[in-house]
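Participant: can you look at this prediction? I've put the sequence above it.
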Amino acid sequence: MTPYTVLILLVALERLAELVTAQRHTRWSRARGGVEHGSGHYPVMVVLHTGLLAGCLLETALAHRPFLPWLGWPAFAAVLLAQALRWWCIASLGPRWNTRVIVVPGLPLVDRGPYRWLRHPNYLAVVLEGVALPLVHTGWLTASVFTLLNIPLLVTRMRCENAALTMAAPG
């Protein structure tokens, strides 16, 4: 097993940890009257993110992509930065973080952690990882396809989330 395969497997395990966290947070939110919004785009997001991991492995193997240190090491650092940002978002939102758009009515917006500066910092982590993870092993095709498919999904997701947060805002 190559180091890159191990990296992809570690990212897949991280995704599983996110799903476990999200399930726990879903129970917390629903117990407080949380309402899910935009569930229709969620399966597309799951397929796209699964495809990113599969694409990383397939492109590297089938196209014989080399590891280029001048590209791979900075991309790896960006992957680590994306993971750190993602978990900072999760820690900052606490039980309100989720992979789905579930909003508990009446709760104020979170304004700590990376949310002091950005409205959607988790999506910055997604974009950064979507580009950097494939480029660790020169997977420019996977990075390009994921990014192009992710743009309309993120636009849809942010519109959905913004509308849900506006509807649920206190006052």
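Facilitator: Yep, that arrived.

Participant: contacts and neighbour counts: CA atoms only from here.
Facilitator: OK.

Participant: could you pull out the strands for the protein?
Facilitator: Secondary structure of the chain (DSSP state E): strands located at 35-37, 101-103.

Participant: which of those is buried the deepest?
Facilitator: Mean neighbour count (mean count of other Cα atoms under 10 Å) peaks for strand 101-103 among the strands of the chain, with a mean of 24.

Participant: just checking, what packs against it?
Facilitator: Strand 101-103 sits against helix 3-31, strand 35-37, helix 140-168, with contacts defined as 3 or more Cα pairs under 8 Å, 6 or more residues apart in numbering; DSSP states H and E.

Participant: residues in contact with the second one?
Facilitator: This points to strand 35-37. The contact list for strand 35-37 (Cα atoms under 8 Å, 6 or more residues apart in numbering) reads Ser29, Arg100, Val101, Ile102, Val103, Val104, Pro105, Cys160, Glu161, Ala164.

Participant: so for stretch 58-75, first residue to last residue, what's the gap.
Facilitator: 18 Å (Cα to Cα, to the nearest Å).

Participant: next one: it to chain centre, how far?
Facilitator: Its chain's average C-alpha position is 22 Å from that of stretch 58-75, according to Cα atoms, centre = their mean, to the nearest Å.

Participant: what's that stretch in contact with?
Facilitator: Identification of contacts with stretch 58-75 by Cα under 8 Å, 6+ apart yields Ala132, Leu133, Leu135, Val136, His137, Thr138, Gly139, Leu141, Thr142.

Participant: could the strands of the chain go into a markdown table alongside distance to Leu148?
Facilitator: What follows is these, written out as a markdown table (distance: least, Cα to Cα, whole Å):
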| stretch | distance to Leu148 |
| --- | --- |
| strand 35-37 | 24 |
| strand 101-103 | 22 |
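
Participant: of these, which is nearest Val11?
Facilitator: strand 101-103 (22.1 Å; Cα to Cα).

Participant: use this one as the comparison:
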Amino acid sequence: MIWYTALVLVVAAERLAELAVALRNARWSLARGGTEAGRGHYPVMVALHIALLTGCLAETWSAGRPFVPWLGWTMVAVVAAAQVLRWWCVRTLGRRWNTRVIVVPGLPPVTGGPYRWLRHPNYLAVAAEGAALPLVHGAWLTAVLFTGFNAALMAVRIRCEDGELARLPGTEARA
């Protein structure tokens, strides 16, 4: 279980790196007249992601969840793929990527990278990681709870984000 704890801590460190990028990008966006929407659901999203990481460790350690190799290694691959997709999104959006919903007026929507195929590819990465990370070491309860709460949160988040993106020029072509 030590290696699983290390994996969860690596994911936590990755989250901190995301926050550093998001903070820098938020300053850039706000300096260019960007406006933030969805402030009310943001603290819930942060709490949910902290609960995911905490739940992974708490359930695995307290319930003595076993490592099942065929499931665990498959889920490690899903976690890795989710990280690749997430950072592809970050790279594609560049300074416009953020953990908050901040839209800079006058900028057209991004249609390259994974956004060629999916409207919200980062949320696919979040959903995949949120289900897979707990299942690496059998924390099925955490996986189920995170998936359910995340689906509800994403319904709110995507509605908020789509509303803001609809204000951008060229969005009508993507709708």
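Facilitator: That came in fine, so what should we check first? Not measured: the values here are computed from a predicted model.

Participant: what's the local residue count around the nearest residue to Val110 of structure 2 once chain neighbours are set aside?
Facilitator: Closest residue to Val110 of structure 2 apart from its sequence neighbours, by Cα to Cα, 6 or more residues apart in numbering: Leu93 at 6.8 Å. Leu93 of structure 2: 18 surrounding residues under other Cα atoms under 10 Å.

Participant: any idea how far Leu93 of structure 2 lies from Gly170 of structure 2?
Facilitator: 16 Å.

Participant: please apply the same query to Gly55 of structure 2.
Facilitator: In terms of Cα to Cα, Gly55 of structure 2 sits 41 Å off from Gly170 of structure 2.

Participant: between those two, which one's more packed in?
Facilitator: More crowded of Gly55 of structure 2 and Gly170, by other Cα under 10 Å: Gly55, with 19 against 15.

Participant: what residues does the nearest residue to that one once chain neighbours are set aside make contact with?
Facilitator: Nearest non-adjacent residue to Gly55 of structure 2, counting by Cα to Cα, 6+ apart: Thr142, 5.7 Å away. Thr142 of structure 2 is in contact with Leu52, Gly55, Cys56, Glu59, Pro134, counting by Cα under 8 Å, 6+ apart.

Participant: now swap in Trp140 of structure 2 and tell me
Facilitator: Contacts of Trp140 of structure 2 by Cα under 8 Å, 6+ apart are Pro134.

Participant: the residue nearest in space to the middle of structure 1 and His137 of structure 1: what is the separation?
Facilitator: Nearest to the mean C-alpha position of structure 1, by Cα atoms, centre = their mean, lies Val126 at 4.1 Å. Separation of Val126 of structure 1 from His137 of structure 1 (Cα to Cα): 18 Å.

Participant: rewinding a little: got the helices and strands packed on strand 101-103 of structure 1 as TSV, with distance to Arg65 of structure 1 columns?
Facilitator: Output for those, formatted as TSV (distance: least, Cα to Cα, whole Å):
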stretch	distance to Arg65 of structure 1
helix 3-31	11
strand 35-37	40
helix 140-168	9
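
Participant: tell me which of those sits nearest to Pro43 of structure 1.
Facilitator: Once those are compared by Cα to Cα, helix 140-168 is nearest, at 10.9 Å.

Participant: buried residues, the closest one. List them.
Facilitator: 140-143, 145-147, 150, 153-154, 157-158, 160-161, 164-165, 168 (16 or more other Cα atoms under 10 Å).

Participant: stretch 41-54 of structure 1 too?
Facilitator: Tyr42, Met45, Leu48, His49, Gly51, Leu52, Leu53.

Participant: for Ile158 of structure 2, which non-adjacent residue is closest in space?
Facilitator: Nearest to Ile158 of structure 2 is His120, by Cα to Cα, 6+ apart, at 8.0 Å.

Participant: can you get me a residue count around the one you found?
Facilitator: Counted with other Cα under 10 Å, His120 of structure 2 comes out at 14.

Participant: now it: how far from Ala80 of structure 2?
Facilitator: On the measure of Cα to Cα, His120 of structure 2 and Ala80 of structure 2 end up 19 Å apart.

Participant: just give me the closest of the contacts of strand 35-37 of structure 1 to Leu7 of structure 1.
Facilitator: Of those, the one sitting nearest to Leu7 of structure 1 (Cα to Cα) turns out to be Arg100, at 25.3 Å.

Participant: residues in contact with Phe76 of structure 1?
Facilitator: Ala132, Leu133, Val136.

Participant: tell me, how many residues neighbour the first one?
Facilitator: So the one you mean is Ala132 of structure 1. 26.

Participant: touching, it and Ser144? I think so.
Facilitator: No - at 10.6 Å, Ala132 of structure 1 does not count as touching Ser144 under the criterion of Cα atoms under 8 Å.
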